[in-house]
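K.L.:
Below are the sequence and a predicted model for it; my questions follow.
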Amino acid sequence: MKYAIGSANPAKVKAVESMVNDSVVPLDVPSGVSPQPFSDEETRLGAVNRAKACVEKGAELGFGLEGGVTEIGETLFLCNWGALADQDGWLIVASGAKIPLPDEIAAPIRAGNELGEVMARFTSDKDIRKKAGAVGVLTNGEMARDEMFMHIVKLLYGQYQFQKSYK
């Protein structure tokens, strides 16, 4: 397989497919981090672990995309990280946009709930994480989850192409 994404989430698969203009194999691989990553560092590590696991399962290029939250000051922010790994040992990482979470969403996350579960209750849509996601809700539909991840995939793939051209 040429391209794989370490997730079966349709928003993540769509983000990678739109960038590489090819089919992408979704692989159910562990992130190796908590179900609700609670820092940039943990979210980044989840993306890296997913990308590397794709390569270990035979992908030429493996993508890992991970959503999480991070505390900046007293505000909880949505954060997203991506990683791209290849069979030659290259590892590229990039982060996406951050937006603050309203208190009514941040409070249950701080109490131990996952963002996806909180957003499902908030929107009455149990599959919101597979569609617009928190970013889609909190931007009033101006940016969907797949679009946010597309931004990260562009950063990853662009860096990869640049670095490979100077290898």
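P.N.:
Perfect, thanks for sending it.

K.L.:
Please count neighbours and contacts with C-alpha atoms only from this point.
P.N.:
Fine.

K.L.:
same for whichever strand or helix holds Val48, what does it pack against?
P.N.:
Assigned by DSSP states H and E, Val48 belongs to helix 40-56. When contacts are defined as 3 or more Cα pairs under 8 Å, 6 or more residues apart in numbering; DSSP states H and E, helix 40-56 packs onto strand 3-5, strand 61-72, strand 75-86, strand 91-95.

K.L.:
then this one, side by side with the first:
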Amino acid sequence: MATSSNIVVASTNPVKIKGALEGFSCMFPQTKYGARGVKTPSGVSDQPFTSEETLLGAQNRVQNAKKLEPAADYWIGIEGGVEEHGGVLLLFAWIVILDKEGREGKARTASFYLPEEISKLVRSGMELGDAQDQVFVKTNSKQHNGTVGLLTDDVIDRSATYATGVIMALIPFKNKNLTF
């Protein structure tokens, strides 16, 4: 008999909610999941510029989601960020997951270099979503395929990137007998 769990994602972005559900469903296929998003502040810049700031944003979001929805089984904070790497901007996200039993999982998604056309706009103060929309002449692509989808012609999209990150952040939940 399948069990059921509620997930609260610290975002109302459908791409993040979909990625969370896909990650949980892949890691624990015997459980049925329901997920809903809540709007939470990150407490960091709109466009984080270091791994540390990005991780802090994910941690803040997950704690804020837990305060808003304390009855959930799991809470997830997802924060995207960039960092300078050899003169090029590297894009990634941090994912932090908490459960009602006090466990925590963290993972950083795969990362990739941004083209200079986007990087220049981000360095000038534009948020990544707005920069990619300007370069690719799109509207609100961050709630669809995202930067990775635009750059790969949707071979991989933003929700798939998040789903893989969620799977990695769930490693401590899958291996409860190990110390993380």
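P.N.:
Structure received. Because the structure is predicted, anything quoted here is derived from the model rather than measured.

K.L.:
how about the helix holding Val48 of structure 1, aligned to which bit of structure 2?
P.N.:
With TM-score structural alignment applied, helix 40-56 of structure 1 matches the range 51-67 in structure 2.

K.L.:
quick one: the matching stretch to structure 1 mean distance?
P.N.:
With mean Cα distance after the TM-score superposition for structure 1, stretch 51-67 of structure 2 departs from structure 1 by a mean of 1.3 Å once superposed.

K.L.:
buried ones in that stretch?
P.N.:
By 16 or more other Cα atoms under 10 Å, the buried positions in stretch 51-67 of structure 2 come out as 51, 53-66.

K.L.:
Over to stretch 42-53 of structure 2?
P.N.:
42, 44, 46-51, 53.

K.L.:
same check, this time on stretch 82-101 of structure 1
P.N.:
Within stretch 82-101 of structure 1, the residues that count as buried by 16+ other Cα under 10 Å are 82-86, 91-96, 99-101.

K.L.:
can you name the two of the residues you listed that are farthest apart?
P.N.:
Asp86 and Leu101 (34.1 Å; Cα to Cα).

K.L.:
quick check, nearest of the buried residues of stretch 42-53 of structure 2 to Thr179 of structure 2?
P.N.:
Thr179 of structure 2 has its nearest neighbour among the buried residues of stretch 42-53 of structure 2 in Ser51, at 23.9 Å by Cα to Cα.

K.L.:
circling back to that earlier point, what does the helix holding Val48 of structure 1 contact?
P.N.:
Outside of helix 40-56 of structure 1, the residues within contact range by Cα atoms under 8 Å, 6 or more residues apart in numbering are 4-7, 27, 29-33, 37, 61-70, 79-87, 91, 93, 95.

K.L.:
Over to stretch 21-33 of structure 2?
P.N.:
Contacts for stretch 21-33 of structure 2 (Cα under 8 Å, 6+ apart): 2-7, 34-35, 162-167, 170, 174.

K.L.:
which ones among those residues are found in strands?
P.N.:
Among the contacts of stretch 21-33 of structure 2, the residues falling in strands (DSSP state E) are 3-7, 34-35.

K.L.:
neighbour-wise, which of those leads?
P.N.:
The residue in these with the most neighbours, by other Cα atoms under 10 Å, is Ile7 (24 neighbours).

K.L.:
separation between the aligned partner of it in structure 1 and Phe63 of structure 1?
P.N.:
Under the alignment (TM-score structural alignment), Ile7 of structure 2 pairs with Tyr3 of structure 1. Distance, Tyr3 of structure 1 to Phe63 of structure 1, using Cα to Cα, to the nearest Å: 8 Å.
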